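# I would like the atomic coordinates for the input below:
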Amino acid sequence: MLERDDFISRFGGVFEHSPFIAERAYDAGLVVEPLTAKGVHEALRVPFRAASYEERLGVLRAHPDLAGKLAIAGGLTEDSKKEQAGAGLDRLTPEEHARFTALNTAYVEKNGFPFIIAVKGLNKDDILRAFEERIHNDAEQEFATATAQVEKIAYLRLSALLPETAA
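Here you go, the predicted model:
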């Protein structure tokens, strides 16, 4: 079994900049061998869902804007950088970038956290379409959608690190 510090070091960033989730999962005895994407994801989802509204809001706010300032400045985590590049968000035209920037600004002003979507398997047009649809949702609906997307992103990240199931 991985030691606590090793587990937190390895999986503390799966939920963007929120190692408290891995800490709580480990401390609650939710982590079991063999480590699989599905098993670790289930272990991490429990404390994420049990976290206070403010803590979950903090996890949402830890996510970068899509094609935003951090991306331009090179300040994304490696995971976020790969995810956004895979969807083509690093190759936007000036017009597309302006549209993403306007949507990001409006979305954050309306909801208090950035637009979050698991971009794997999507392209920039898919993401823009989802953005333009979701911008009309109310804050409560978007909080629920964003937290579900955070869980999906975490699972995709774990799937890149661990086998899907035990061998």
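
# hey, let's count contacts and neighbours off CA atoms from now on
Fine.

# D6 and Y26, how far apart?
In this structure, D6 and Y26 are 11 Å apart, going by C-alpha to C-alpha, to the nearest Å.

# Mind checking which of the two has more residues around it?
Summary of the neighbour comparison: D6 and Y26, criterion other C-alpha atoms under 10 Å, with Y26 having more neighbours (22 against 11).

# Next up, the contacts around the more buried one.
Y26 makes contact with R4, F7 under the criterion C-alpha atoms under 8 Å, 6 or more residues apart in numbering.

# Just the buried residues of the helix or strand it falls within, please?
Y26 belongs to helix 19-27 when assigned by DSSP states H and E. For helix 19-27, a neighbour-count test (16 or more other C-alpha atoms under 10 Å) marks P19, F20, I21, A22, E23, R24, A25, Y26 as buried.

# Isn't the second one up against G12?
Think F20. Yes: at 7.2 Å, F20 counts as touching G12 under the criterion of C-alpha atoms under 8 Å.

# compare with the first, here's sequence two:
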Amino acid sequence: MDISTVNSLCYEDFVDTFGNVVERGPLMAAAVWSHRPFSNLSELEAHISDFIDKLPESGKEGILRCLPDLAGRDLQRGTLSRESQDEQSQAGDTGMASLSPAETTRMHQLNADYKKRFGFPFVICAKMSDKAGILRQLAERSGNDLSQERECAISEVKKICCLRLRNLVLSETRNKQ
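Okay, here's the model as predicted:
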């Protein structure tokens, strides 16, 4: 869809369409809808980013808690959102679903340690990384303090959000072709 179609969506359709741009985040879509009309995709992205930035720290942590564990039980059970399934399957050449048994064990242990330390799952834009990079970042970022890690994780949420938006809204350049 193009930006004029986005602007013409009724409230319910907008929330249905964009409610998972931030994983399980229909509240974000509901709040951003009132800023229509958007002049372009960048403006829509900016409103979503602004919404996230204005949340109190507890709200930011709430967003993070809604995200699934990488290569976690939702992936194994097939209960990931369509968007998360696509993203985790595109991490590197073969995706998170193809971890070796040793990688799976390491991922589960690192995820458990991380979640115990911070209270939310590890977040990384899987589409912009690979398995080795994800495992490395998970180990490295576990050493951050809570404030630093929350900021890093929210930055990753914004990357994911931008990619999801671009999958939904065609850029003006692609639209004209």
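
# And the TM-score between them?
Here the TM-score of the superposed chains, computed with TM-score structural alignment, normalised by the length of structure 1 as the reference length, equals 0.92; 164 aligned residues with a C-alpha RMSD of 1.4 Å.

# And the next helix or strand past the helix holding Y26 of structure 1?
Counting by DSSP H and E, the next helix or strand C-terminal to helix 19-27 of structure 1 is helix 37-50.

# what residue lies at the spatial centre of structure 1?
When structure 1 is reduced to its mean C-alpha position, the closest residue under C-alpha atoms, centre = their mean turns out to be V150, at 3.9 Å.

# Could you pull out the helices in structure 1 for me?
Secondary structure of structure 1 (DSSP state H): helices at 4-11, 19-27, 37-50, 53-62, 69-73, 78-86, 94-111, 124-134, 139-161.

# Distance to I117 of structure 1 added to those, as TSV?
As requested, the helices of structure 1 are exported to TSV (distance: least, C-alpha to C-alpha, whole Å):
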stretch	distance to I117 of structure 1
helix 4-11	20
helix 19-27	20
helix 37-50	17
helix 53-62	11
helix 69-73	16
helix 78-86	10
helix 94-111	12
helix 124-134	8
helix 139-161	5
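
# Which of those helices sits closest to A118 of structure 1?
Taking C-alpha to C-alpha as the criterion, A118 of structure 1 comes closest to helix 139-161 out of these, the separation being 5.3 Å.

# which residues make contact with stretch 153-167 of structure 1 from outside it?
Contacts made with stretch 153-167 of structure 1 from outside it, assessed by C-alpha under 8 Å, 6+ apart, are listed as 14-15, 34-41, 79, 117-118.

# er, stretch 139-150 of structure 2 I mean
Around stretch 139-150 of structure 2, the neighbours that count as contacts under C-alpha under 8 Å, 6+ apart are K60, E61, L110, D113, Y114, R117, F118.

# residues in contact with the aligned residue in structure 1 for the fifth one?
It stands for Y114 of structure 2. Y114 of structure 2 maps onto Y107 of structure 1 when the alignment is built from TM-score structural alignment. Listed by C-alpha under 8 Å, 6+ apart, the contact partners of Y107 of structure 1 are F113, P114, F115, I135.
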